[in-house]
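Asks: predicted coordinates and the sequence they were generated for:
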Amino acid sequence: MSTKRFAVRSAALTAACGITALLSTAPAFAHVSAQPGEAAKGGHAKVAFRVPNERPNASTVQIKVTFPEDQPLSSVRTKPMPGWTAQVERVQIAPVQVAGSEVKEAVRSITWTAQPGNRIGPNEFNEFEATLGTLPDNVDSFAMPTTQTYDNGEVVNWDQPTPPNGEEPEHPAPTLKLVEDAEGGHSHGGEEEQAAAAGAGDDTARWLGGAGLLVGALGVGIGAGALARSRNAAPTGKDES
């Protein structure tokens, strides 16, 4: 095979690998999701609701997260976000036992609303953070249906459960996978400790996502450069292929 033909094929392969790396990071930003996506049963968890703006000509101005009535949360703390207000709705319920504690008042929802002049614009995303507790200890997942409201009046419902086969629906509800802690019991540690651990995991996920984008971009650039050089190079000998 000639040097020129080898360079062309190498360029195409490198570019394809770069594009694959770029596409592999896309699903993380394709819909509203709960990060880091996993929490300990019966404990508290710091969660970031990651909200991408999916409309090219409208902006997101409100996010409402609703918690399941049959898995009541006893407490929620929201992290202040400049330019947005957070409203927590609480309701009285018949006493139930959650992770060994009696719950009489449950958190029904959190609504984040943009103040004038603020929004999530096209090609942007934002994260809304909250600490949730106490999570149930008798289920393996915790779904949190969410509505996303745009400034043109459109409302998108992220409320579809993931079927048993694991295939992601068109509008999946943000969901936490609930697991036993490393010692085989439930995690009942302080909220600060739980939040620090969750935050560290989220930072790692963001770093890996950024690294994937960088590798993909480099792959595309290298492939394009090699292809251009191969086209401009003068023939050095007879093609032996």
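Replies: Right, received. Where do you want to start?
Asks: drop to CA atoms for contacts and neighbour counts, all remaining ones
Replies: Will do.
Asks: mind listing the helices for this structure?
Replies: Secondary structure of the chain (DSSP state H): helices at 3-24, 191-232.
Asks: taking helix 191-232 as reference, get the angle to the shortest one.
Replies: Interaxial angle, helix 3-24 versus helix 191-232 (axes from the mean of the first three to the mean of the last three CA atoms, to 10 degrees): 160 degrees.
Asks: neighbouring contacts of helix 3-24?
Replies: 212-213, 215-227, 230-231, 233, 235 (CA atoms under 8 Å, 6 or more residues apart in numbering).
Asks: show me how far it is from its chain's centre.
Replies: Computed by CA atoms, centre = their mean, to the nearest Å, the chain-centroid distance of helix 3-24 equals 29 Å.
Asks: about what we covered before: how about JSON lines for the helices of the chain, with distance to Ile110 and mean neighbour count added?
Replies: Listed next are these as JSON lines, based on distance: least, CA to CA, whole Å; neighbours: other CA atoms under 10 Å:
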{"stretch": "helix 3-24", "distance to Ile110": "31", "mean neighbour count": "18"}
{"stretch": "helix 191-232", "distance to Ile110": "18", "mean neighbour count": "16"}
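Asks: ok, and here's another one to check against it:
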Amino acid sequence: MIPTREPAPVRPVGVFAESRRLRLVAATVAGVLGGVPLALADAEPAAAHVVVAADHPVAGGRNVTIRFTADADGASTGLTAVRVLLPDGLGPRDVRPAGAPAGWTFTAERDGYQVSGPALAAGQAAVHAVTVAELPRNTDRLAFRTVTTFSNGATARWVDLPLPDRPEPANPAPVLLLRSASSSASVRATPAGTPPAADNPAAPLAVPRAAGHGLLPAAKAALWAIAGLAVLLAVGLAGLVARMSRRRRGTVDTPGSR
């Protein structure tokens, strides 16, 4: 009698291959989704704007107080400094401090100035003001390129100049629009008895919590791209799961079927 031999166990090669691919796709999806919070954390300063306003924005206006609000919307660290590059027609000698967060100081520089001090609370806007002796006469707008610094050393450069009929740049510089002197008659006068902000340069300004401006266009596009990639990978993962399930329910190759 010829001794019989037990057939060698059949190795479900297709199932193991599917499992390896499944683990690979799952790891890729986890890596992409896990990187989203890191990408948002690295881009914290890019989620806010610097806004500029003036009490008398008229070309050639004198003793005009300009107020800057540097938002920190969504940031996990506080602002420590705001540096402003003055536009053409204005120099450091033309401006003087008119208010800043408590404990912050004003420092004149070659091409502008900086206000800095102890870190503000995370997400809190840095509001400061300067008084300009006389605004330029030959322009209808002033761009103040601004760099903000956070307590962790990160900086946000709001230095891109907006162009007419073009989308807003990724990091727009704050722009103050000026009226012509002929149209200034319609501007309401300051009520009597209200002292100008420049009368007390050391007085701290109220620093509100940053108002949400939403994500910038570039940040939105990046997040949509990441979300789309994650969806595609998730669909692929679902397809692999379905294929593996069908393989397991089907007939596994045996020696007698070859």
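Replies: That came through, no problem. Note that the structure is a prediction, hence the values are computed from the model and not measured.
Asks: re earlier: and of the helices of structure 1, who's closest to Ser74 of structure 1?
Replies: helix 191-232 (13.3 Å; CA to CA).
Asks: packing partners of that closest one?
Replies: Using 3 or more CA pairs under 8 Å, 6 or more residues apart in numbering; DSSP states H and E as the contact test, the elements touching helix 191-232 of structure 1 are helix 3-24, strand 45-52.
Asks: Throw the ones you listed into TSV and include distance to Met81 of structure 1, thanks.
Replies: Listed next are those as TSV, based on distance: least, CA to CA, whole Å:
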stretch	distance to Met81 of structure 1
helix 3-24	30
strand 45-52	12
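Asks: center of structure 1, which residue is that?
Replies: Nearest residue to the geometric centre of structure 1 (CA atoms, centre = their mean): Ser33, 4.1 Å.
Asks: what does that one correspond to in structure 2?
Replies: Using TM-score structural alignment, the equivalent of Ser33 of structure 1 in structure 2 is Val51.
Asks: and that match, what does it touch?
Replies: By CA under 8 Å, 6+ apart, the contact set of Val51 of structure 2 is 68-70, 174-175.
Asks: kindly recompute the last result at 7 Å.
Replies: Listed by CA atoms under 7 Å, 6 or more residues apart in numbering, the contact set of Val51 of structure 2 reads 68-70, 174.
Asks: how much space between the nearest residue to it once chain neighbours are set aside and Val130 of structure 2?
Replies: Distances taken as CA to CA, 6 or more residues apart in numbering place Thr69 nearest to Val51 of structure 2, at 5.1 Å, with adjacent residues excluded. Computed with CA to CA, to the nearest Å, the distance linking Thr69 of structure 2 and Val130 of structure 2 is 12 Å.
Asks: which one of those two is surrounded by more residues?
Replies: Neighbour count, other CA atoms under 10 Å: between Thr69 of structure 2 and Val130, Val130 has more, with 23 against 20.
Asks: surely that one meets Thr65?
Replies: Yes. Contact criterion CA atoms under 7 Å: Val130 of structure 2 and Thr65 qualify, at 5.6 Å.
Asks: any idea how far the match of Ser33 of structure 1 is from Glu168 of structure 2?
Replies: Applying CA to CA, the value for Val51 of structure 2 to Glu168 of structure 2 is 14 Å.
Asks: ditto for Gly78 of structure 2
Replies: For Gly78 of structure 2, the distance to Glu168 of structure 2 - CA to CA - is 26 Å.
Asks: which one's more surrounded, the two?
Replies: Gly78 (20 against 15).
Asks: map that one across to structure 1 for me.
Replies: So, by TM-score structural alignment, Gly78 of structure 2 is matched to Ser59.
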